[in-house]
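[1] I would like to see how this sequence folds:
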Amino acid sequence: MELGHAVVLLGAAVVAAPLFRKLGLGSVLGYLAAGLLIGPFGLGLFDDPMTILHVAELGVVMLLFIIGLEMRPSRLWSLRREIFGLGAAQVAACALLLTGVGIALGFTPAVALIGACGFVLSSTAVIMQMLDERGERMEPQGQRAVSILLLEDLAIVPLLALVVFMGAAMGTDSGEATRPLWQAVLIGLLAIAALVGAGRYLLNPLFRILANSGAREVMTAAALLVVLGAALFMQVGGLSMAMGAFLAGVLLSDSTFRHQLEADIEPFRGILLGLFFLSVGMALDLAVVASDWILIAGAVVAFMAVKGIAIYAVARVFKARHREALERAALFAQGGEFAFVLYAAALTAGVFDGRTSAVMTAVVILSMALTPVVTLIITRFFLPEEKGLSPDGADGVDRADDLHGRVLIIGFGRFAQVVSQPLLARDVDVSIIENDVEMIQAAGNFGFKVYYGDGARLDVLHASGAGTAEAVLVCVDKPEVADHIVELVKAEFPLTRLYVRAFDRGHSLRLVKAGVDYELRETFESALKFGGQVLADMGLDDQGVAETLDDVRRRDEQRFEAQITGGLTAGRSLMRGNVVTPQPAPYVPPKREARPLSEETADVLEDEDA
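    From the prediction side, this is the model:
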């Protein structure tokens, strides 16, 4: 690419993205429109948009790597139902219905099936960009969207194998050797296993050596090498490049270099993703659209409508609220970048002819361009505004903006309400943010000024004064959200003291390893006080109660210290049970015959004790 072309691309991106965001249409549509304008079917400044598209696909690869960095293996495992349940159900339902639509439009069953399967694979780039702009990627509905996208990325493997099988069944010969399906699956699994092994045993030592060298630019080069190398390795193994980058991100999600890697990759990801959308806009062949405009327009409307209906129905079956189901239907009702890969393979295998491939590609590109518009229409005209979505100035609820309290409290449920009392009693300047509007309004009735804000978003933390506060108190009611806030604060505001409400012993261990200044299991002290009162009512004097509670605290601390290095099973002998054990001797001898714990009770005590 010549320097002049680079200047034109950057200029188009700089002008179009802010303009379309200002109009409320989103940067994605701006990039697509700019690409169409400067492409071969607009002003003709570029002759071969597909060459640029192949390079720009690296933006999608890097996007998946960053998503992987935010997906610890434990979090990925917790989403298994959404990935293989919700995601698989959505893909299957949409593929079945869209195949029927393709046949109704006059395509042969084979062409209709491949066309439908390509359209089922929604655009990761479009959806993730829109989720980021709306600040919803880390929200529950955003995580479900990511889960569906991951399943669709996995689906490209059997779909490519299906194209090869159909081409052979139709008697076409692409001139390329193909391998049996079982071999393709085996090679794919081996590629995944090899990448996982390399990630577990090679990546962290590699980055540790590079970090000790002190060469900042080498760390950046290594980050790019990991992303591109993993993507290439998975592509050679017959899988998608995006899946390789995602797995590399997941394997590095627990690394101490995670935030450094994200910072290194982010600029490249942003530029290449914008370039990807520009090249997609350039690839829209207006001549094909003009010659087959009735078929293309009908296919776009029919495919998007039927896919949206199927997505809504599947979402409702999986217990999604009406609003989330409708938003997901609007967001996913387009084809995506993997459709280009599938259609190119279908053309090579002889399943598609040239005209069919051009028509189906145009349908996908137009659907990607229409997605921001459809989403905007659905949001504005078909979804009533919910409390908490746009609360500025509504019923006294204000967004967090330019706050400067000495202490920032994130989350204002029952725990935080009690925590605030000793601080306010000493006139400490406290800022409070909460993302539940009903809670904010209820707190206002009791004399609290609580601002609307999601503490899991970096921009909200900046607006809430996390960078200038002496202490941040994380009192949210979901451990995974608390973990994410801790990561953000430790990475962006390392000098701010962190006090975090923990939910159980396992959560406390994670918080200690994350480097928080103080954590407290929410039920621990209240449970001790409760037990102490029982002892007092049973006749034990105050000194005996205090000594007993101090002993329990001491043993718990010793057990906790052992578990930091030895895991949850360490220090078991320090916890008293109601069975007679030789070591250590019980502080108070049991008054009744011992009964053994059931396995279920033992597991609960081990994993969920306060």
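[2] switch to C-alpha atoms for all contacts and neighbour counts from now on
    Will do.
[3] So E434 sits against G453, correct?
    Yes: counting by CA atoms under 8 Å, E434 touches G453, with 5.5 Å between them.
[4] For S213, grab the count of nearby residues.
    Neighbouring residues of S213 were enumerated by other CA atoms under 10 Å; the total is 11.
[5] right, I mislabeled it, should have said F119
    Neighbour count for F119, taken as other CA under 10 Å: 31.
[6] Let's verify it: helix, strand, or coil?
    helix (DSSP: H, G, I helix; E, B strand; the rest coil).
[7] Name the nearest residue to it, ignoring sequence neighbours.
    The shortest distance from F119 to any non-neighbouring residue, by CA to CA, 6 or more residues apart in numbering, is to G335 (4.2 Å).
[8] Contacts only, for the one you found.
    By CA atoms under 8 Å, 6 or more residues apart in numbering, the residues touching G335 are G118, F119, V120, L121, S122, S123, V364, I365, S367, M368.
[9] Could you also give me the structure for this second sequence? I'd like to compare it with the first:
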Amino acid sequence: MHHGVLFELFLILTAAVIAVPLAHRLRANSIIGFLIGGFCIGPFGFGLINERQEIATVAELGVVFLLFMIGLELSRERLRVIGGRFAVLGLFQIGVSMAVLFAGLAVLGFSVPSAVVIAGALALSSTAIILKQLSDDRQLHTKFGRAALAILLIQDVAVGPFLIMVQAAGDAGTETSPWVSILTGIGAVGILLLIGRYLLPRLFRYIALLKNPELFAIGTLFVVLAASTLTEVAGLSMALGAFIAGVMLAETEFRHQIEADITPFRGVFLSLFFMSVGMSVNADIVFTQFGTIVLWLIALIGTKTALLFVLALMARFEKGSALRVGMSLAAGGEFAFVMLALAAQNGAIAPDLVAVMIPVVALSMALTPTLMTVGQRIEEKLHPKEDDQLGPIEAETDGFQQHVLVIGCGRVGRVLARLLKTRNIPYVVIDSDALQVSRGRAEGLPVYFADGSRPETFRAAHTDEAKIAVVALGNPHATEKAVALLRHYYPHLKIFARAQDITHIGPLSRSGADAAIPEVLETGLRLSDHVLAACDVPQEEIDAEIAKFRRADMLLMNELAPRTQRRKAEAADAKKTDKSGTVPPVS
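    I've put the predicted structure just below:
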């Protein structure tokens, strides 16, 4: 490789190391960081890299691996989560969005190829950003989460046809008929599917028998590049071949190992691709067309929100939920960059138009978390469902005194609930994850669906009469929030919290927890007990070592305890004041 290219790669990686952490600090997605980093070092930024061709060749592999990973996730097991109603909603979302966007672009005077590509690119949403937000908010198993996941999966399935569509749009301006590209694409896909059905499983079983991890990774790379080369020879994009290869391997028993082997390559090459896209952003066009970009952004979000709102209403969603679905999926997605780049390469769309579309998509992606949050708040105002569901909680805890409130019905919460049940200690469990609620209910536990960070939920659970609250959530941020709210509203309450690890004890103590139990420490100590016993260490020595570790942990807890003790004293004084009507003397 030429020394100049090595230096350019060094500059790209340096920019990524700086830009991506900055994006995270601003709570933006990594993709936004890559785009900004690429722009800064590109010809329209500081001009550190003026020739993109050699980098673009390497970056194209990023697209190949991205499409391979998308295909790899489309197993029948994963597609089963799409119910019939949600599948229809996803199909209509893509079809209607494309049709409306295409019609609008045609009215504005865009050529048919350009209108087809732009409509297809903007019809899709960002799987990476939306799924991360749903996971962070513990919404994946709610009705809204399942609907969003189903629509995103349908969009992923549409990737293959969209790639063929981009190729056909490029051929529309040449002597080659677009139908030739479509038929060639269908033929290439058919050949690849036959190979995947009969040859690939045997190939990977043979490689697995050799028990050579390096050969397994090489075999995976071989399949990805071979499929990509086949579609390129057929006159189609390499990305289409990679996507089909992923779909073929998704049904094999080696899917998880393949995913683990390919992820490092995918991450490096994909970062190069998004940096390359950032380099292509023309600052002059962005500044001169800034008003146009803002109008495009408003039109994109407004149009997709309205369309999804109507479609969700037709799918029997309530108004608030339908609006939330529309706002959450209104922005563009990472695949738009792939479509625009491929379309620019084959002449389906002008480079100046791509330079306008890239900032539109990037800005919409940056707004996705905000749109999702606003949509959720609107839904809660229009349909405060939790309030309807608080009645059963209030009835369950009516008359309870000195009971235990358990927030979180994961494995930790369910174990605690079963132990409380055996001792006939009154308790109630709440969780905002519908799947965990179903599991707890199946075990006969009094579990209720409600948001454990809302004062209304605490009041419904008669927390003012409770003796103890246990926060057993898996999300550290959600745990701290729940602890802080409980301490604020109920200063007298004993609060125990599940800590992620020993470093999480401090934040929980500062939030108001009387005790924070690190799950990692307890798991490690129990595991150590078994391992040391298997190593023939006498049990009394094992007990002594484990006790030593526990004492060290208690010392740390004691260092954090004074703040909690002061809060307890203040709460006791407040209680005395309430009873006597006089303020106790200040010592």
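[10] rewinding a little: how close does the residue nearest to F119 of structure 1 sit to M360 of structure 1?
    As judged by CA to CA, to the nearest Å, G335 of structure 1 and M360 of structure 1 stand 10 Å apart.
[11] just R406 of structure 1 next, same as before
    Taking CA to CA, one finds R406 of structure 1 at 58 Å from M360 of structure 1.
[12] now A514 of structure 1
    49 Å.
[13] Same question for A12 of structure 1.
    27 Å.
[14] cool, and F352 of structure 1?
    10 Å.
[15] what's the answer for A155 of structure 1, then?
    Using CA to CA, A155 of structure 1 is found at 19 Å from M360 of structure 1.
[16] Compare those two (neighbour count), which wins?
    Between A155 of structure 1 and M360, M360 has the larger neighbour count (other CA under 10 Å), namely 25 against 20.
[17] so which helix or strand takes in the more buried one?
    Counting by DSSP states H and E, the element that carries M360 of structure 1 is helix 354-377.
[18] Repeat that for L511 of structure 1.
    In the assignment (DSSP H and E), L511 of structure 1 maps to helix 505-514.
[19] Report all helices and strands that that helix contacts.
    helix 479-492, strand 497-502, strand 518-521, helix 542-566, helix 599-608 (3 or more CA pairs under 8 Å, 6 or more residues apart in numbering; DSSP states H and E).
[20] any idea of the angle the last one forms with helix 505-514?
    The reference is to helix 599-608 of structure 1. Counting by axes from the mean of the first three to the mean of the last three CA atoms, to 10 degrees, helix 599-608 of structure 1 points 30 degrees away from the direction of helix 505-514.
[21] okay, helix 599-608 of structure 1 sits on what stretch of structure 2?
    Under TM-score structural alignment, the alignment places helix 599-608 of structure 1 onto no residue of structure 2.
[22] got it, and the third one?
    Strand 518-521 of structure 1 falls opposite no residue of structure 2 when the two are matched by TM-score structural alignment.
[23] what element comes up after that strand heading to the C-terminus?
    helix 524-537.
[24] any shared contact partners between F352 and M360 of structure 1?
    Common contact partners of F352 of structure 1 and M360 (CA under 8 Å, 6+ apart): Y343.
[25] ok, I55 of structure 2 - how many residues close by?
    Neighbourhood size, I55 of structure 2 [other CA under 10 Å]: 19.
[26] Under the alignment, what does it map to in structure 1?
    Matched by TM-score structural alignment, I55 of structure 2 corresponds to I52 in structure 1.
[27] And L278 of structure 1? What does it align with in structure 2?
    L278 of structure 1 maps onto M275 in structure 2, by TM-score structural alignment.
[28] Wasn't V406 of structure 2 part of a helix?
    No: secondary structure of V406 of structure 2 (three-state DSSP): strand, not part of a helix.
[29] who's in contact with it?
    Neighbour list for V406 of structure 2: G413, A417, Y427, V428, V429, I430, A469, V470, V471, A472 [criterion: CA under 8 Å, 6+ apart].
[30] So the fourth one belongs to a strand, correct?
    Yes: according to three-state DSSP, the state of V428 of structure 2 is that of a strand.
[31] Surely L19 of structure 1 and L29 touch.
    No: in this structure L19 of structure 1 lies outside contact range of L29 using CA under 8 Å: 10.3 Å.
[32] ok, the two, which is more surrounded?
    Using other CA under 10 Å as the criterion, L19 of structure 1 and L29 rank with L29 on top: 24 against 15.
[33] ok now do that one, which residues does it touch?
    The neighbours of L29 of structure 1, taking CA under 8 Å, 6+ apart as the test, are A17, F20, A369, L370, P372.
[34] and it, helix, strand or coil?
    helix.
[35] how far away is it from M368 of structure 1?
    From L29 of structure 1 over to M368 of structure 1 the distance is 8 Å, taken as CA to CA.
[36] swap in I114 of structure 1?
    18 Å.
[37] how about I32 of structure 2, what's its partner in structure 1?
    Correspondence of I32 of structure 2 to structure 1, assessed by TM-score structural alignment: L29.
[38] for T263 of structure 2, that is, sorry about that
    Matched by TM-score structural alignment, T263 of structure 2 corresponds to E266 in structure 1.
[39] show me what contacts that match?
    By CA under 8 Å, 6+ apart, the contact set of E266 of structure 1 is M62, I66.
[40] Confirm it sits in a strand?
    No: judged by three-state DSSP, E266 of structure 1 forms no part of a strand; its state is helix.
[41] Surely V360 of structure 2 is in contact with W296, unless I've mixed up the numbering?
    Yes: when contacts are counted by CA under 8 Å, V360 of structure 2 is listed as touching W296 (6.6 Å).
[42] more crowded one of these two?
    Comparing V360 of structure 2 with W296 by other CA under 10 Å, the one with more neighbours is V360, at 24 against 18.
[43] so what corresponds to the more buried one in structure 1?
    So, by TM-score structural alignment, V360 of structure 2 is matched to S367.
[44] For Q139 of structure 2, the count of nearby residues, please.
    Applying other CA under 10 Å, we find 18 residues neighbouring Q139 of structure 2.
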